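In: coords below, sequence missing:
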């Protein structure tokens, strides 16, 4: 186990280095001059040139990349001129908001999605199976940006039940906090919810056909006990695989959701940085998210050994 974890951590270095190269090149391809965008249309040519010199934009592209890598080895993600703050501070300020939204959406999608999948598998071929399968198909097909706008129109504009933008504050009470969380949470959870439902159904159907399940039924074990204790536990491996992928996609999908609802998280930070041509913030946030993706995948691999003791990660590491 320790050897496997060590190897995966070492593998982080080339992965993140590749991400750093790609992000660095893409940010340099963004149309427009960052210095001109940051200073505005009233800035003089001299002011723009001074800022370009300060940002190192006048240096050759290779030299800019070398300076950027040197900063990374010093655990320095750079300094944002647009926000006039270090990128690390911006990430630490916005990341907890994204985590709150992601965790809420993940819990919502797991509870509803897995429950629907279990019911569909147990009630195979019935009305509930067809109904949940149809809803799941619609759920994975709905674009996030369209769903977010429709939810705002329905629950905020027409009905007036929920706030449309912003993040609530616990100082105004727990009701205000969660009322701001519901719409973006549902928007972000819809696709993972449908995905968990479909994967849980297919995995449960496969397990329910196993001989040990039939033996348990023959011995008179209660149906709910068979489903929860025996079938669901052995069906968790593919669900865990999808879990890691969905958490990563939810962190990435938060860009659209946070923009629609003006949620002050990492996704909104990236969009604002792109609009301001603040490539230093874009580089830092994307690299930070890439690190999270790799760590999440490592955590999911470790959870395999808890769910399925037959998995031995130490053998994989050899």
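Out: Looks like it arrived, so ask away. Because the structure is predicted, anything quoted here is derived from the model rather than measured.

In: Every contact and neighbour count from this point should use C-alpha atoms.
Out: Noted.

In: For the spatially most central residue of the chain, give me its contacts.
Out: Centroid-nearest residue in the chain: residue 251, 1.8 Å away (criterion: Cα atoms, centre = their mean). Neighbour list for residue 251: 98, 102, 267, 289 [criterion: Cα atoms under 8 Å, 6 or more residues apart in numbering].

In: Using the three-state scheme, assign residue 162.
Out: Three-state call for residue 162 (DSSP: H, G, I helix; E, B strand; the rest coil): coil.

In: ok, and here's another one to check against it:
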């Protein structure tokens, strides 16, 4: 495990370098957007020089990476605000959405998957397949629009759009976060439920489960103490990956519900060719995904004693 932790450092460096290169391969010149159509060639050169974009790419990389090692992600080419400060303001919103949606998906998916595996009959299997397939196929923005229409427009239970921070109170925060979290979580719940059912059915067919039943153990003991613990290992992987996907892929939901999160921030940076914003946002997202994968590995060992001994 120590090797896995140490391996995060070179992975992070490779990701940072790739992000730097890819951002500069995107078509378009941010200097022309800043200068405007009426700017002279001399003004364009002055702006390019002031931003350091007239330097060779290698020199730009060395300067950028050197600042990055000191926690400086640079400043926006347009607003001149520190990128790190903008990230600090926006990351909590995306993280709250991702964690809330994950809680929704887990609370729905794992019980549904366990029940579907434990009580198998033609009707329940058909219903489970229909519901989960619908969840897999329906885009998150469609689910969001449906919830918005029913619970906000017609029922008036929740605000249609907007965001209030936790500092304004949990109840106020929850009123704005429930709909996007449920819309996002329901979509993810379908895949987790299917994974839970399939892995649990596979474990229930193992020899040690038949041995436990032959010893006269109660059905719920066999299911929850022996089978579910082993079946959750691949499910944990999927949930961990979902957290990363939810955190990094919430652009549509954040835009739909007016959440000032990381996704909307990244899209704005891409449209403006704002290199520091795009680099900072993608690097943060990539680092988060690497850490999520590391956390999943650590959680494996807490779930499965065999991995702790390996």
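Out: Arrived safely. Worth saying up front: this structure is predicted, and the values here are computed from it rather than measured.

In: just to revisit the earlier point, which residue lines up with the residue nearest to the centre of structure 1 in structure 2?
Out: Matched by TM-score structural alignment, residue 251 of structure 1 corresponds to residue 247 in structure 2.

In: So for the helix or strand harbouring its match, what gets flagged as buried?
Out: Taking DSSP states H and E as the definition, residue 247 of structure 2 sits inside helix 228-248. For helix 228-248 of structure 2, burial by neighbour count (16 or more other Cα atoms under 10 Å) applies to 228, 230-233, 235-244, 246-248.

In: picking that back up, let's see which of the contacts of residue 251 of structure 1 end up in helices.
Out: Of the positions in these, 98, 102, 267, 289 sit in helices, assigned by DSSP state H.

In: Just the element for the aligned partner of residue 181 of structure 1 in structure 2, please.
Out: By TM-score structural alignment, residue 181 of structure 1 lines up with residue 177 in structure 2. When secondary structure is defined by DSSP H and E, residue 177 of structure 2 falls within helix 170-204.

In: That helix: average distance to aligned residues in structure 1?
Out: By mean Cα distance after the TM-score superposition for structure 1, the fitted helix 170-204 of structure 2 averages 1.4 Å away from its aligned residues in structure 1.

In: before we move on, the earlier item: residue 10 of structure 1: which of the ones in helices among the contacts of residue 251 of structure 1 is nearest?
Out: Set against residue 10 of structure 1, the nearest of these by Cα to Cα is residue 289 (17.7 Å).

In: so what's the closest one up against?
Out: Going by Cα under 8 Å, 6+ apart, residue 289 of structure 1 touches residue 251.

In: Check residue 148 of structure 1 too.
Out: Residue 148 of structure 1 makes contact with 183, 184, 187, 257, 260, 261 under the criterion Cα under 8 Å, 6+ apart.

In: That one pairs with which position in structure 2?
Out: Under the alignment (TM-score structural alignment), residue 148 of structure 1 maps onto residue 144 of structure 2.

In: I'd like to know how far its match sits from residue 262 of structure 2.
Out: Residue 144 of structure 2 sits at a distance of 18 Å from residue 262 of structure 2 (criterion: Cα to Cα, to the nearest Å).

In: Also residue 285 of structure 2?
Out: Taking Cα to Cα as the measure, residue 285 of structure 2 falls 9 Å from residue 262 of structure 2.

In: Now for those two: what residues contact both?
Out: Shared contacts of residue 285 of structure 2 and residue 262, defined by Cα under 8 Å, 6+ apart, are found at residue 248.

In: that older thread, most neighbours out of the contacts of residue 148 of structure 1, which is it?
Out: Of the contacts of residue 148 of structure 1, residue 184 is surrounded by the most neighbours, 31 neighbours in total, counting by other Cα atoms under 10 Å.

In: What distance do you get for that one to residue 253 of structure 1?
Out: Distance, residue 184 of structure 1 to residue 253 of structure 1, using Cα to Cα: 11 Å.

In: Same question for residue 175 of structure 1.
Out: 26 Å.

In: okay, the two: which has more neighbours?
Out: Ranked by neighbour count (other Cα under 10 Å), residue 175 of structure 1 and residue 253 place residue 253 first, with 19 against 12.

In: Now residue 224 of structure 1: which helix or strand?
Out: Element membership for residue 224 of structure 1 (DSSP H and E) is helix 223-225.

In: how many neighbours does the match of residue 181 of structure 1 have?
Out: As a burial measure, residue 177 of structure 2 scores 25 neighbours (other Cα under 10 Å).

In: Ok, residue 60 of structure 1 next?
Out: As a burial measure, residue 60 of structure 1 scores 9 neighbours (other Cα under 10 Å).

In: Tell me the residue in structure 2 aligned with it.
Out: For residue 60 of structure 1, the aligned residue in structure 2 is residue 56 (criterion: TM-score structural alignment).

In: ok, its match - contacts?
Out: With contact set as Cα under 8 Å, 6+ apart, residue 56 of structure 2 has no partners.

In: Next: residue 307 of structure 2.
Out: Taking Cα under 8 Å, 6+ apart, one finds 300, 301 in contact with residue 307 of structure 2.

In: repeat for the one 3 residues further on
Out: For residue 310 of structure 2, no residue meets the contact criterion (Cα under 8 Å, 6+ apart).

In: Equivalent analysis for residue 7 of structure 2, please.
Out: Going by Cα under 8 Å, 6+ apart, the list of residues near residue 7 of structure 2 is empty.

In: aligned partner of it in structure 1?
Out: Superposed on structure 1 with TM-score structural alignment, residue 7 of structure 2 falls opposite residue 11.

In: And residue 225 of structure 2, by the same measure?
Out: By TM-score structural alignment, residue 225 of structure 2 lines up with residue 229 in structure 1.

In: coming back round to it: make TSV out of the contacts of residue 251 of structure 1 and add distance to residue 165 of structure 1.
Out: Listed next are the contacts of residue 251 of structure 1 as TSV, based on distance: Cα to Cα, whole Å:
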residue	distance to residue 165 of structure 1
98	15
102	17
267	15
289	24
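
In: among the residues you listed, which ones are buried?
Out: Those of those that meet the buried threshold are 98, 102, 267, 289, by 16+ other Cα under 10 Å.

In: And the contacts of residue 148 of structure 1, which is closest to residue 70 of structure 1?
Out: Among the contacts of residue 148 of structure 1, residue 257 lies closest to residue 70 of structure 1 (Cα to Cα), at 33.8 Å.

In: Remind me which helix or strand the closest one belongs to.
Out: Using DSSP H and E, the element containing residue 257 of structure 1 is helix 236-260.

In: Relative to structure 2, what is the average displacement of that helix?
Out: Helix 236-260 of structure 1 sits 1.5 Å off on average (mean Cα distance after the TM-score superposition for structure 1).
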